[in-house]
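> need a structure here:
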Amino acid sequence: MDQLNSTMITPDRERGQHLRFEERCSIRIFKKLGYSLRKIAQQIDCSPSTVMYELRRGTGERRGSRGRFPQYSARRGQQNYEINRSRCHKAHKIAGAQPFLEWMYGKIKHHKWSLDACVGYAKREQLFPAEQIPCTKTLYNELWAGNLEIHPADVPEALSRKSHKNHRVRQNKHILGKSIEERPEEVMERIHCGHWEIDTVVGHKSGKESVVLTLLEKKTDYYMAIKIPGKDADSVMTALEVLREEYQEHFTEIFQSITADNGNEFARLCEMEKYGIYVYFAHPYSSWERPQNERHNRILRRFIPKGASIERYSAEQICSFADEINALPRKALGYCTPEELFEKFLDQVYSVDKVQSAS
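As a prediction, this is how the structure comes out:
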């Protein structure tokens, strides 16, 4: 059968490229003819040192004092070349990072940390030598290549990344209170503490059952998760009243503003304004206007999967989930934890009270 698209012509090797088997066969022939290293190099267009190294590579060792000296073999040279090439590569980036990797596996499996949180926290606390901590991009590359002892499903949100689309702002059909458009810019820019976002996390969508009321402080990323009897306005207001009793006279300093969506469960939220708290409502279908709270609700889903009934979890368990989230280092916070920063905020609030009482 005719081979219309084949050729027997071998392209010439460019100077500087590795020797091929054909050049090794030529070296064997020229060596038998008694050519010098320099003359062989001229014939195959390479450096004399290349010929010298190739002769060493392809010539076997003499194991005894009898018999003839070993001759150069092109096949042996090609075999040794391929073995050396298989070993010739850059050292694997995670080869010397086993102590860090073992620590990272524990944080991911038991505390739901992300790869970036592990890298940033380890560097900040200097838990390992700097050369033993791979960068976040390297770890994700190794994860997708299957070189880590964890699966992408074990890494939070690794399989659920979505591209962002442009959103159009919709006007509210029923007005529950002041629009988010009236909210000061300093709230969005996270300049001061005391500004919160509020939402609910549901389990089964069918039937009436308990839900989780979540609040997030925007500057510190501090997250509260409270189990309430149902997704209704009375349950939400009861939970907020409990918080008001807990913080007492400091309630309005800690909760200066609250931003919510237009759900019916927040229909009575404006009642908080009688205590001096500013309440704002986002546009409908605009969860991106409350991005931090939505992002933390996704983190909560690591502990409470979608579709799982909230009734399966006690109030103490849900609070412990929030504690785990608040102990998670954040890149946006310089790999500090929300718990650390919120405690500092509370210290400032209560220290002012002590100074005033002392004076």
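> use CA for all of it now, contacts and neighbours both
OK.
> What is the burial count for residue 169?
12 (other C-alpha atoms under 10 Å).
> That one touches residue 286, doesn't it?
Yes - when contacts are counted by C-alpha atoms under 8 Å, residue 169 is listed as touching residue 286 (7.1 Å).
> Helices of the stretch 201-350 of the chain, start to end?
Ranges of helices within the stretch 201-350 of the chain are 233-247, 251-254, 291-300, 315-326, 338-358, based on DSSP state H, counting those that start in this stretch.
> The stretch 51-200 of the chain too?
Here the stretch 51-200 of the chain has its helices, by DSSP H, counting those that start in this stretch, at 74-87, 98-111, 115-125, 136-145, 185-188.
> What residues of the first one count as buried?
Neighbour counts using 16 or more other C-alpha atoms under 10 Å place 74, 77-78, 81 of helix 74-87 among the buried residues.
> Specify which member of those residues is nearest to residue 188.
Of all the buried residues of helix 74-87, residue 188 sits closest to residue 81, with 62.0 Å by C-alpha to C-alpha.
> Sequence B follows; please return its structure for comparison with A:
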Amino acid sequence: MDYNNHNTTLRTNKHLNLEERFYIEKRLLAGDSITSIASDLGRSRTTIYNEIKRGSVVQIKQNKAGLTYLADTGQTVYKRNRQGSFNTLRAGFIEPFLSWVEEKVRQDKWSIDAAVGFTRYRNMFVRNEMVCTKTLYNYLHRGILAFTPMDLPLILRRSIKKSNLRKYKRKLGKSIDLRDKNILTRKEFGHWEIDTVRGIKDKADEVIVSLLERKSRLYVALRCPSAKAADVKNTLADWLGSFSKNSSLAALCKTITSDNGQEFAKISELEHNGLDIFFAHPYSAWERGSNERHNGLISRFIPKGVPVKTITEGTLKRAIYRCNNLPRKLLGYKTPQEVFLEEVRQLVDLQTVQFDIAI
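Presented below is the predicted three-dimensional model:
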């Protein structure tokens, strides 16, 4: 539609300059209208109104305060607002950063946030050579990155179920209700969760006894001859004995929390003065959520249907290394191994002690 009274020429993508701002200031002092100023400058009235609003300051004249437009103020505000303005699609200028993230996601199975947080924690790139996690996800969905959403370690939606505590059908030891409530905060070192990982349902096959330290999230995987309660107990006893010989390391394992599986029926016998063993409620996997999560990570290397006996020691060690050297947001983008060793150094000199813990 054409307008007969249209008196301005549209000028898109062109900002007011300092000379135009001084022109506005002079015309306003002369008492000219906004409409005439906009017409003479070839701008819309909205542009002039917005400029006057951002460049006006309070001045006192004849003991009365009033708003006065100043060109210098308008220019200063304009420059300040433009400091954070830049082209958000910077993929072509941050190629080294994008290549590094793509390698970590595709080869090491890191999450996007873990990769971004790790680079910031290590100061690997300066600020203008990288982008934030949200921007990388935008790039991902626009097809700019060299991987797809299905390449990410975990893409799913979790439904929150109501807790339904059931009455114990068996009592293997002390209930988790008796455990110190401070353990839930994860501020104290030395509290572990335990579980088993199976490849196939075969009594003759080996199982993995997995343990996770709640504060550092360090993950330990121990081969066990079978899922029999006696074998699981002996495997756990050997692991505890690997560092219980040194009195300085007693604080490494203060409590262990297990589920009610029959394979853990005898581990309560390992309790002693410095070690308490508790059992979670039935059907309450979230009470040992960290261990369950890491069992999911290791299942990438030990998939369902593959006998544990056929898993080589190199594969198992590589799986544990991946788990313990993955930067975590909840650890300030440190790795579980780093946090664990920081805690151990407070207990004993690492140079004088050997651990039978695969980290």
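> Can you add distance to residue 179 of structure 1 and mean neighbour count and give the helices of the stretch 201-350 of structure 1 back as JSON lines?
Formatted as JSON lines, those follow (distance: least, C-alpha to C-alpha, whole Å; neighbours: other C-alpha atoms under 10 Å):
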{"stretch": "helix 233-247", "distance to residue 179 of structure 1": "19", "mean neighbour count": "15"}
{"stretch": "helix 251-254", "distance to residue 179 of structure 1": "20", "mean neighbour count": "18"}
{"stretch": "helix 291-300", "distance to residue 179 of structure 1": "16", "mean neighbour count": "19"}
{"stretch": "helix 315-326", "distance to residue 179 of structure 1": "29", "mean neighbour count": "18"}
{"stretch": "helix 338-358", "distance to residue 179 of structure 1": "27", "mean neighbour count": "13"}
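> which one of the ones you listed lies closest to residue 125 of structure 1?
Per C-alpha to C-alpha, nearest to residue 125 of structure 1 of those: helix 338-358, 14.0 Å.
> so what secondary structure elements neighbour that closest one?
Applying 3 or more C-alpha pairs under 8 Å, 6 or more residues apart in numbering; DSSP states H and E, we find helix 338-358 of structure 1 packed against helix 251-254.
> what's next to the helix it packs on, contact-wise?
For helix 251-254 of structure 1, contacts defined as C-alpha atoms under 8 Å, 6 or more residues apart in numbering pick out 193-195, 243-244, 275-277, 346, 349.
> which one of the helices of the stretch 51-200 of structure 1 has the most crowded surroundings?
Using mean count of other C-alpha atoms under 10 Å, the stretch among the helices of the stretch 51-200 of structure 1 with the greatest mean number of neighbours is helix 115-125 (a mean of 18).
> what's the mean deviation for that one versus structure 2?
For helix 115-125 of structure 1, the mean distance from the matching residues in structure 2 following superposition reads 0.5 Å, by mean C-alpha distance after the TM-score superposition for structure 1.
> angle of that helix against helix 136-145?
Calculated by axes from the mean of the first three to the mean of the last three C-alpha atoms, to 10 degrees, helix 115-125 of structure 1 forms an angle of 140 degrees with helix 136-145.
> quick one: helix 115-125 of structure 1 aligns where in structure 2?
Aligned by TM-score structural alignment, helix 115-125 of structure 1 falls on residues 112-122 of structure 2.
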